[in-house]
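# model this:
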Amino acid sequence: MIKSLLYFLWAGLFEIGGGYLIWLWLREGKPFWWGILGAIALAVYGAIATLQPANFGRVYAAYGGVFIIMAMLWGWKVDGTIPDRYDLIGASLALVSVLIIMFMPRS
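Prediction:
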């Protein structure tokens, strides 16, 4: 379980970080190489996701919830947008969904 959560964490950092670098390049006028680094980070994200033990559909469904949580944290810590109570409720529901999808016993 810990290994799976770490894979989600690393995948999220590479996906959000890569997307953010491309955002800064295209929207904030940063140099072209920021976009290249962003694309590389996004490719690394795709590779990290393959390390999960579950099947593709389950991993990507659960990762959607992890992405929600990490994007909220990124917005708060990097962009300075403080989550409100509805953001926190939504992120909490996403976390519960991730735990159900990935870790509930199956027959």
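# can we go C-alpha only for contacts and neighbour counts from here?
Will do.
# all helices of this protein, in order?
Taking DSSP state H to define them, one finds helices in the chain at 2-28, 32-49, 56-77, 85-103.
# okay if I get those as TSV plus mean neighbour count?
Shown next, in TSV, are the helices of the chain (neighbours: other CA atoms under 10 Å):
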stretch	mean neighbour count
helix 2-28	18
helix 32-49	17
helix 56-77	17
helix 85-103	15
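# and residue 7, what does it touch?
Residues near residue 7 by CA atoms under 8 Å, 6 or more residues apart in numbering: 48-49, 51-52.
# do the same with residue 70
12-13, 16.
# any chance of the contacts of residue 7 in TSV, with distance to residue 37 too?
Below are the contacts of residue 7 laid out as TSV (distance: CA to CA, whole Å):
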residue	distance to residue 37
48	16
49	19
51	22
52	24
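# another one to check against the first:
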Amino acid sequence: MLVARSIALFVVAALCEIGGAWLVWQGVREHRGLLWVGAGVLALGAYGFVATLQPDAHFGRILAAYGGVFVAGSLAWAAVADGYRPDRWDVTGAAICLAGMAIIMYMPRGR
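Reported below is the predicted structural model:
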């Protein structure tokens, strides 16, 4: 159950961070205005909060593992929101990153 909760929190964190960065990008680079930027800043703040809800208490481990989720999530976001089509190397790289995340977070440790 802890693994499922952790994965769900990683997904929510990715939606907040990637979505927030995308909103800021849209507001500034696509000239959509300060409301978009403000919404992005709020979403980025929510990302920081969601990360603290992970069951593991080690900040460095959480952030390192989240990097893999961020890579895969960014490619997925680009495909859905911007019509980007990841090639086989994008997908391979994202799979490697997710495997790294799983190793960092969920492999047994002698404590």
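# got a TM-score for the two of them?
Remark: TM-score between the superposed chains equals 0.98 [TM-score structural alignment, normalised by the length of structure 1]; 107 aligned residues with a CA RMSD of 0.5 Å.
# and of the contacts of residue 70 of structure 1, the nearest to residue 101 of structure 1?
For the contacts of residue 70 of structure 1, the minimum distance to residue 101 of structure 1 (CA to CA) is 17.3 Å, reached by residue 12.
# if we ignore the residues flanking it in sequence, what's nearest the aligned partner of the closest one in structure 2?
Alignment note (TM-score structural alignment): residue 12 of structure 1 maps to residue 14 of structure 2. Nearest non-adjacent residue to residue 14 of structure 2, counting by CA to CA, 6 or more residues apart in numbering: residue 70, 5.9 Å away.
# next one: residue 50 of structure 2
Nearest to residue 50 of structure 2 is residue 13, by CA to CA, 6+ apart, at 5.7 Å.
# from residue 71 of structure 2, how far out is the one you found?
The gap separating residue 13 of structure 2 from residue 71 of structure 2 is 13 Å, by CA to CA, to the nearest Å.
# any idea what residue 52 of structure 2 aligns with in structure 1?
Matched by TM-score structural alignment, residue 52 of structure 2 corresponds to residue 50 in structure 1.
# thought the residue nearest to residue 14 of structure 2 was touching residue 16?
No - in this structure residue 70 of structure 2 lies outside contact range of residue 16 using CA atoms under 8 Å: 10.6 Å.
# return the residues in contact with the residue nearest to the spatial centre of structure 2.
Centroid-nearest residue in structure 2, with CA atoms, centre = their mean: residue 14, separated by 2.6 Å. Going by CA under 8 Å, 6+ apart, residue 14 of structure 2 touches 47, 69-70, 73.
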